[in-house]
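> what follows is a protein structure lacking sequence information:
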């Protein structure tokens, strides 16, 4: 028996509770993992609260991230005791995920935990930091350097936004942070933001083209915010889209693309090839120090996951939530 969050659905109810489970709930996979830490992402919160149809099989253990040690692996890719981590691949949506003390997964979804990171530190980064790193690497590949000008980060108080600011600042970029919680300005400036702007400047319908300002943008919000970010991006600049906190719609025009030649790059973290994952995690281990991780992340026990999920949906959570699967909350 082991503890985990289980989401159950029937015609009358949708519930998520922490309960005792056995391995019959786990799905097929060649690798059994003792999970040490997981995270609570926005997608996890949507799944737990039922606010969006994230889960497509029931019953389901949520949790799109995990880090822990291998108990057994029949593929030969890992051996017992190896430290591994996982992000995405439909885990927590169509395959039981990381918010439980055990997980059974495909070894093809796992990568080795970087030597410079502990399991807790890796989950402090999680999918949010990994997605932010993929976005930064996309800006770099496009040729956006620190001397090209300001880089806008939207959804700045969220996990992706927080890590995007920290990573860009570490690399020498001038970062402008857009947030709906301007009272968190000190937190964002401590991460490396040069200036804080109110998200309302971007979240309402705007002009097809606005004054050129951004050399690049990392957007985790979508909808009007993404459209306005595109409209203000400099000629030849790039906008990465990796979230939909405001909405899935894209209510804009082609003007920024055909008149200023900007690029809109989608950032998928779920099905990203393993080699891209390894490269991104190597950069994360190099660029993020313990002080940054402590500033961005807070820790909760497994027993607090369902309550915290609702707070995350309500916009009352800053940065990253690390889940100590074994209840030892420091």
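Happy to help now that I have it. Note that the coordinates shown come from a computational prediction; the quantities given were computed from them, not determined experimentally.
> every contact and neighbour count from this point should use C-alpha atoms.
Fine.
> residue 312 looks like it's in a strand, true?
No: applying DSSP: H, G, I helix; E, B strand; the rest coil, one finds residue 312 to be helix, outside a strand.
> quick one, strands of the stretch 1-150 of the chain?
2-10, 13-21, 31-39, 65-73, 83-87, 102-105, 111-112 (DSSP state E, counting those that start in this stretch).
> strand 13-21 and the first one, what's the angle between them?
Looking back up the chat, that one is strand 2-10. With axes from the mean of the first three to the mean of the last three C-alpha atoms, to 10 degrees applied, the angle from strand 2-10 to strand 13-21 works out at 160 degrees.
> rewinding a little: which among the strands of the stretch 1-150 of the chain is found nearest to residue 54?
Among the strands of the stretch 1-150 of the chain, strand 2-10 comes nearest to residue 54, with 11.3 Å by C-alpha to C-alpha.
> mind listing what's buried along the closest one?
By neighbour count on 16 or more other C-alpha atoms under 10 Å, the buried set for strand 2-10 is 3-8.
> could you dump those into CSV with distance to residue 18 added?
CSV is the format used below for the buried residues of strand 2-10 (distance: C-alpha to C-alpha, whole Å):
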residue, distance to residue 18
3, 7
4, 5
5, 4
6, 6
7, 9
8, 11
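> and those residues, which is closest to residue 227?
For those, the nearest to residue 227 is residue 7 (35.3 Å; C-alpha to C-alpha).
> residues contacting the closest one?
Residues in contact with residue 7, defined by C-alpha atoms under 8 Å, 6 or more residues apart in numbering, are 14-17, 48, 58-62.
> neighbours around the closest residue to it other than its chain neighbours, how many?
Closest residue in space to residue 7, ignoring its immediate chain neighbours: residue 16 at 4.3 Å, by C-alpha to C-alpha, 6 or more residues apart in numbering. Neighbour count of residue 16, defined by other C-alpha atoms under 10 Å: 20.
> end-to-end on stretch 54-63?
11 Å (C-alpha to C-alpha, to the nearest Å).
> buried residues, it. List them.
54-55, 58-63.
> rewinding a little: how about a markdown table for the strands of the stretch 1-150 of the chain, with distance to residue 223 added?
Output for those, formatted as a markdown table (distance: least, C-alpha to C-alpha, whole Å):
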| stretch | distance to residue 223 |
| --- | --- |
| strand 2-10 | 29 |
| strand 13-21 | 29 |
| strand 31-39 | 26 |
| strand 65-73 | 26 |
| strand 83-87 | 25 |
| strand 102-105 | 34 |
| strand 111-112 | 33 |
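> out of the ones you listed, which comes closest to residue 303?
strand 13-21 (6.4 Å).
> the residue nearest in space to the middle of the chain and residue 9: what is the separation?
Centroid check for the chain by C-alpha atoms, centre = their mean gives residue 128 as the closest residue, at 2.1 Å. Going from residue 128 to residue 9 by C-alpha to C-alpha gives 28 Å.
> A further structure is provided below for comparison with the first:
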């Protein structure tokens, strides 16, 4: 099969087209003929040599894909060859075929296209597990999401709005702020012009903040939280190390938490998939939430897709068309 491999650690140019053996399904796994693969920042971190795949995972990048199941391993139930699915992957999505646990697959049906479906798993698994399962976000609360125009951000805004949450966002341009508001944010702050701390304090503070920036944002996020608020950290674009005064965690009963998705166990990911199937998939099938697609690239143009993502000019998700 054709695939995109990382020839060495470096920039987008180190991604190259190659031939690899087709995967075979292990116990509980399916093999998917990939139609589209999602492009995500962890892929770029892996390409740069900063995010090694977990033991036993494919060295090929790609953490989500959509397509048709072509074979099933022993122990698989609920899916069969010919079913169209999207799936969270341990790796290997930048390829014509990929193996993944069947429990990490979700059905593609209704009016959902395979291109749209490829945009779902990585961001929806991440947002649901961190914002709703870990963060406990509930209707009526105030929720601030940084990077509101990113794939994570556009997903978080829509899901929170669908569950009756008051949503606020930050983004880096007037166009991106407008996109956040169109998706359901009550207000979007241009972080190049506005101080989100002051703005959120006037509103009473955020009950929950989803952040992937880190660095100087961490202390500012704590100031922007309401009493008893939670900061959920999922990435560190500005770095993970910062000096903090933790007195306000005690006096204002704040919580700092977070997680990464890829290293979690297959069982933990299966539980997230079950929650998505129960609580979120009906919203997707009804058209109440939908992925925001920025741009499509051919598989062999993966370097251009990574350059687009790292430019931060995109709004929503970037996908590779594989077959």
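Done, it's in. Here the structure is a predicted model, which is why all the values come from computation and not from measurement.
> can you pull the TM-score for these?
TM-score for the superposed pair, counting by TM-score structural alignment, normalised by the length of structure 2: 0.81. Supporting figures: 305 aligned residues with a C-alpha RMSD of 3.2 Å.
> aligned counterpart of the residue nearest to the centre of structure 1 in structure 2, please.
Following TM-score structural alignment, the counterpart assigned to residue 128 of structure 1 within structure 2 is residue 123.
> quick one: contacts for its match?
151-152, 155.
> the residue nearest to the centre of structure 1 and residue 243 of structure 1: what is the separation?
From residue 128 of structure 1 to residue 243 of structure 1 the distance is 10 Å (C-alpha to C-alpha).
> dump the residue contacts of the counterpart of residue 273 of structure 2 in structure 1.
Alignment note (TM-score structural alignment): residue 273 of structure 2 maps to residue 277 of structure 1. Contact partners of residue 277 of structure 1, counting by C-alpha under 8 Å, 6+ apart, are 111, 130.
> assumed residue 277 of structure 1 was part of a helix.
Yes: membership of residue 277 of structure 1 in a helix is supported by three-state DSSP.
> sorry, back to before: what's the spacing between the residue nearest to the centre of structure 1 and residue 284 of structure 1?
In terms of C-alpha to C-alpha, residue 128 of structure 1 sits 11 Å off from residue 284 of structure 1.
> residue 101 of structure 1 too?
26 Å.
> equivalent analysis for residue 54 of structure 1, please.
27 Å.
> out of the contacts of residue 123 of structure 2, flag the one nearest to residue 315 of structure 2.
residue 151 (7.3 Å).
> once you drop chain neighbours, what's closest to the corresponding residue of structure 1 for that closest one?
With TM-score structural alignment as the criterion, residue 151 of structure 2 lines up with residue 159 in structure 1. Among residues not flanking residue 159 of structure 1 along the chain, residue 319 sits closest, at 4.6 Å (C-alpha to C-alpha, 6+ apart).
> need the contact list for that neighbour.
Here residue 319 of structure 1 is in contact with 157-159, 162, 296-298 (C-alpha under 8 Å, 6+ apart).
> that one pairs with which position in structure 2?
Checking TM-score structural alignment: residue 319 of structure 1 goes with residue 316.
> check residue 111 of structure 1 too.
Aligned partner of residue 111 of structure 1 by TM-score structural alignment: residue 105.
> contacting residues for its match?
85-88, 273 are the contacts of residue 105 of structure 2 under C-alpha under 8 Å, 6+ apart.
> possible to save those as JSON lines with distance to residue 214 of structure 2?
Below are these laid out as JSON lines (distance: C-alpha to C-alpha, whole Å):
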{"residue": "85", "distance to residue 214 of structure 2": "34"}
{"residue": "86", "distance to residue 214 of structure 2": "30"}
{"residue": "87", "distance to residue 214 of structure 2": "28"}
{"residue": "88", "distance to residue 214 of structure 2": "25"}
{"residue": "273", "distance to residue 214 of structure 2": "27"}
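> if we take the residues you listed, which one ends up nearest to residue 261 of structure 2?
residue 88 (9.9 Å).
> that closest one and residue 48 of structure 2, how far apart?
From residue 88 of structure 2 to residue 48 of structure 2 the distance is 22 Å (C-alpha to C-alpha).
> give me the more crowded residue out of these two.
Comparing residue 88 of structure 2 with residue 48 by neighbour count (other C-alpha under 10 Å), the higher total belongs to residue 88, at 30 against 17.
> so which of the contacts of residue 7 of structure 1 comes closest to residue 105 of structure 1?
residue 61 (12.5 Å).
> ok, the closest one touching residue 99?
Yes: counting by C-alpha atoms under 8 Å, residue 61 of structure 1 touches residue 99, with 6.4 Å between them.
> what touches both of the two?
4-5.
> can you pull out the helices in the stretch 51-200 of structure 2?
Ranges of helices within the stretch 51-200 of structure 2 are 114-117, 121-127, 151-162, 174-183, 196-202, based on DSSP state H, counting those that start in this stretch.
> show me what residue 136 of structure 2 lines up with in structure 1.
So, by TM-score structural alignment, residue 136 of structure 2 is matched to residue 141.
> next one: that match from residue 240 of structure 1, what distance?
12 Å.
> compare the two (neighbour count), which wins?
Shown here are residue 141 of structure 1 and residue 240; by other C-alpha under 10 Å, residue 240 has more neighbours (24 against 10).
> which position in structure 2 pairs with that one?
That one, residue 240 of structure 1, aligns with residue 232 by TM-score structural alignment.
> centre of the chain to the helix or strand harbouring that match, how far?
Residue 232 of structure 2 is part of strand 225-233, with elements assigned from DSSP states H and E. Relative to its chain's centre, strand 225-233 of structure 2 lies at 21 Å (C-alpha atoms, centre = their mean, to the nearest Å).
> what's the answer for stretch 176-189 of structure 1, then?
18 Å.
> with stretch 10-26 of structure 1 instead?
With C-alpha atoms, centre = their mean, you get 25 Å for stretch 10-26 of structure 1.
> next, the buried residues of that stretch.
So, applying 16+ other C-alpha under 10 Å, buried residues of stretch 10-26 of structure 1: 16-18, 21, 26.
> try stretch 176-191 of structure 1
In stretch 176-191 of structure 1, counting by 16+ other C-alpha under 10 Å, buried: 176-182, 185, 187-189, 191.
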